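Participant: fold the stuff below for me.
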Amino acid sequence: MSLSRKEATTTAQVISRALPYIQRFAGKTVVVKYGGNAMVDESLKQSFARDIVLM
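Facilitator: Purely as a prediction, here's the structure:
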C-alpha cells in the first residue's frame, strides 16, 4: 500500500498526537472488539485493518 503525500502527512500528524498514549500503553496487552458491521462491510474491514496496523 502506497500513501499519497496528504495521507502520509495525516498519518504522521495522528501518530505525533497519539505518541503519549502509545508510550503509556507500550508493552501492554490491548483487547480490540471486532464485529458487527465491520465484519460485513468491505470498506469498514479495510478501515479497521488500517487502524489496527497504525496502532
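
Participant: please make it C-alpha for all contacts and neighbour counts, starting now.
Facilitator: Fine.

Participant: burial count for Val14?
Facilitator: Applying other Cα atoms under 10 Å, we find 12 residues neighbouring Val14.

Participant: also Thr11?
Facilitator: Look at Thr11: counted by other Cα under 10 Å, it has 14 neighbours.

Participant: so what's it up against?
Facilitator: Listed by Cα atoms under 8 Å, 6 or more residues apart in numbering, Thr11 has no contact partners.

Participant: now it: how far from Arg5?
Facilitator: Using Cα to Cα, to the nearest Å, we find Thr11 at a distance of 10 Å from Arg5.

Participant: this one as well, want them side by side:
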Amino acid sequence: MKKRIQKAETLLEALPFIKSFYGKTVVIKYGGSAMVSEPLKESFAQDIVMLKYTGINPV
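Facilitator: The predicted structure is shown next:
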C-alpha cells in the first residue's frame, strides 16, 4: 500500500510539469550506464512509455 501511495504522490508532484509539456516534443538522450544496466534499460523504457501516455512526445 505504501508503494501505491508513493507513486500517487510522485504523479501529483509531476502534474504541473506534465501539464506544461503536454502536446510538446522533447528530445531524450539515451546513453552511458543506462545502456549497460538491464534494470536501467527497463526503467528508461517505462519512463518513455509514461511520457507517451501523458501526452508528451519523446524522440
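
Participant: need the residue in the second structure that's farthest from the chain's center.
Facilitator: With Cα atoms, centre = their mean as the measure, the second structure has its most outlying C-alpha, relative to the mean C-alpha position, at Met1: 21.6 Å.

Participant: secondary structure element for the equivalent of Tyr21 of the first structure over in the second structure?
Facilitator: With TM-score structural alignment as the criterion, Tyr21 of the first structure lines up with Phe17 in the second structure. Secondary structure here is read from DSSP states H and E; on that basis Phe17 of the second structure sits in helix 2-21.

Participant: that helix vs the first structure - mean distance after superposition?
Facilitator: Superposing on the first structure and averaging over aligned pairs (mean Cα distance after the TM-score superposition for the first structure), helix 2-21 of the second structure comes out at 1.2 Å.

Participant: helix, strand or coil: sort out the residue most central in space within the second structure for me.
Facilitator: The centroid of the second structure falls nearest to Asp47 when counting by Cα atoms, centre = their mean (3.1 Å). Following DSSP: H, G, I helix; E, B strand; the rest coil, the label given to Asp47 of the second structure is helix.
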